[in-house]
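Visitor: what follows is a protein structure lacking sequence information:
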C-alpha cells in the first residue's frame, strides 16, 4: 500500500492519462452547486460535464499543464497566459445540453466573467477537483502548490473561478483574493479570484 506522502505526488498528465484525469474531475464535481444546477439529471451530468471539462480546460493537456495526484485521486487543468478555452465549442455544448432559459443565464454569467479577467497576462486555473472519497487529505493543496510555485518564480498572475463556496478558504490560504460574486437568477454564485505573484 502506498504511503500518504507517496499518494500526494503530483504528475504531469500525458495523452494516455487524459481520460483518467477527466474521469477524476467528473467525480470531483458530482456535488458542485453550479454544475449540478446546470445538469441536475445524473445522465445529463455524466454525458455533458466531461465534454465541458475537455472544452474549458482541455488545452492544458496540449501545453503540459494538466496535472493529477498519483493514483488519479484528483486533477487540475491550467491554461498558460494567452491560451483560452474554445468559446465556439462551449456555445455548441450549451446549445445542445441546456434549456433555452438556462442557456440565457449561462451566457449572462460568461459575459460577466470576462469583465473580471486580469489586464495583464495570467494563468487560468480552469478546473481543479479531488474525488469526494479523497477530499480533505491535502490533495487540493498539493495540486495548487505544484503550479503556484512556478508562477511565483516567473512572476505571473493566476486567475480562477470558484463554483463552490466551500473551496474559497483553500484558495484564500494560497493567496487568492475574491474579485466579486456573479449570480444570475437561480444559478448558484460563481466567485472569480486572482492571485498576484508572491515572493
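Guide: Right, received. Where do you want to start? Worth saying up front: this structure is predicted, and the values here are computed from it rather than measured.

Visitor: hey, let's count contacts and neighbours off CA atoms from now on
Guide: Fine.

Visitor: mind listing what residue 18 touches?
Guide: Residue 18 makes contact with residue 61 under the criterion CA atoms under 8 Å, 6 or more residues apart in numbering.

Visitor: just the buried residues of the helix or strand it falls within, please?
Guide: Per DSSP states H and E: residue 18 is located in helix 18-28. Applying a neighbour-count criterion of 16 or more other CA atoms under 10 Å, the buried positions in helix 18-28 are 18, 20, 21, 22, 23, 24, 25, 26, 27, 28.

Visitor: tell me which of the residues you listed is nearest to residue 127?
Guide: residue 25 (7.9 Å; CA to CA).

Visitor: structure two is appended below for comparative analysis:
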C-alpha cells in the first residue's frame, strides 16, 4: 500500500469522516447493541458519533487519510463532549430498561476514564474495503507521534476484545474491563506519556 497523506479535518468535512466511521462500525458489537436495526444505526449512529466528537473538530483532533478511506476522532486534553450536543440529538426515549443500561454503561466507563489531561480516541475506523491494509495503523501512528512529542497520555475504549492486540502494538495497555451485561464488553486502554 502506498501510504496516503494524513489530513486534518474540520467541521466542514465532518460528513465525510462520519461516513467512514459509519461504514467501519457497521458490525461493531456495542454500536449495534444500541442501534440494532439498519434504520436506527444509519440514522442515529453518525449523529451520536458527531455529538460525542464534535468538539474534536475545532480542536484539531480529527484526521483522515487524504482519500477519505479512514478517519479518527480524538478529543485533545482539556476538550470534552458538550452535554448540550447530546441533548440536542433529541433521541426517542427508550424503554426504562434500555435507559438504565445506557446510564450504567456510562457510569462504568467513567470509572476508567483518566482524570488527568489526556488524548481520548473516540473513534478510529476504515472503510471495510480497505480494512486490514494499514489505514487505521497509519492514522494511529501519525497522531501518537504528535502526542509523544508533547509527552502526553492517551486513552480509548476498545469496543471489542479482538481489538486489544491491535492497540497494544501501539503502547496501549488494558486497565480493566467494562462489563455491563447484556451490553457487549468494552476494554479501557491507557497509554502513558512517552
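Guide: That came in fine, so what should we check first? The structure presented is a predicted model; accordingly, all values stated were derived computationally and were not measured.

Visitor: from the buried residues of helix 18-28 of the first structure, which single one is nearest residue 181 of the first structure?
Guide: Among these, residue 28 lies closest to residue 181 of the first structure (CA to CA), at 22.4 Å.

Visitor: whereabouts in the first structure does the helix ranked longest in the second structure align?
Guide: When the second structure is parsed with DSSP state H, its longest helix is helix 38-58. Aligned by TM-score structural alignment, helix 38-58 of the second structure falls on residues 42-62 of the first structure.

Visitor: tell me the secondary structure for the equivalent of residue 77 of the first structure over in the second structure?
Guide: Taking TM-score structural alignment, the alignment pairs residue 77 of the first structure with residue 73 from the second structure. Under the three-state scheme (DSSP: H, G, I helix; E, B strand; the rest coil), residue 73 of the second structure adopts strand.

Visitor: how close does the residue nearest to residue 73 of the second structure when sequence neighbours are not counted get to residue 177 of the second structure?
Guide: Distances taken as CA to CA, 6 or more residues apart in numbering put residue 62 closest to residue 73 of the second structure, at 4.5 Å, once the chain neighbours are dropped. Taking CA to CA, to the nearest Å as the measure, residue 62 of the second structure falls 26 Å from residue 177 of the second structure.

Visitor: tell me how far the match of residue 77 of the first structure lies from residue 119 of the second structure.
Guide: 10 Å.

Visitor: same check on residue 128 of the second structure?
Guide: 26 Å.

Visitor: if you count surrounding residues, which of these two has more?
Guide: A direct count of neighbours by other CA atoms under 10 Å for residue 128 of the second structure and residue 119 places residue 119 higher, at 24 against 16.

Visitor: look up how far residue 139 of the second structure lies from the spatially most central residue of the second structure.
Guide: Taking CA atoms, centre = their mean, the centroid of the second structure lies closest to residue 123, which sits 1.9 Å from it. In this view, residue 123 of the second structure and residue 139 of the second structure are 11 Å apart by CA to CA.

Visitor: pull up the overlap in contacts between those two.
Guide: Common neighbours of residue 123 of the second structure and residue 139, using CA under 8 Å, 6+ apart, are 71, 72.

Visitor: how far is the biggest strand by length in the second structure from where the chain is centred?
Guide: Among the segments of the second structure that qualify as a strand by DSSP state E, the longest is strand 119-126. On the basis of CA atoms, centre = their mean, to the nearest Å, strand 119-126 of the second structure sits 4 Å off its chain's mean C-alpha point.

Visitor: list the contacts of it.
Guide: For strand 119-126 of the second structure, using CA under 8 Å, 6+ apart, the contacting residues are 20-21, 23-25, 49, 52-53, 69-77, 135-136, 147, 152-157.

Visitor: same thing but at 6 Å, please
Guide: Outside strand 119-126 of the second structure, the residues that touch it by CA atoms under 6 Å, 6 or more residues apart in numbering are 21, 24, 69-77, 154-156.

Visitor: try stretch 165-175 of the second structure
Guide: 188, 189, 190, 191.

Visitor: what of stretch 87-100 of the first structure?
Guide: Among residues not part of stretch 87-100 of the first structure, none is counted as a contact by CA under 6 Å, 6+ apart.
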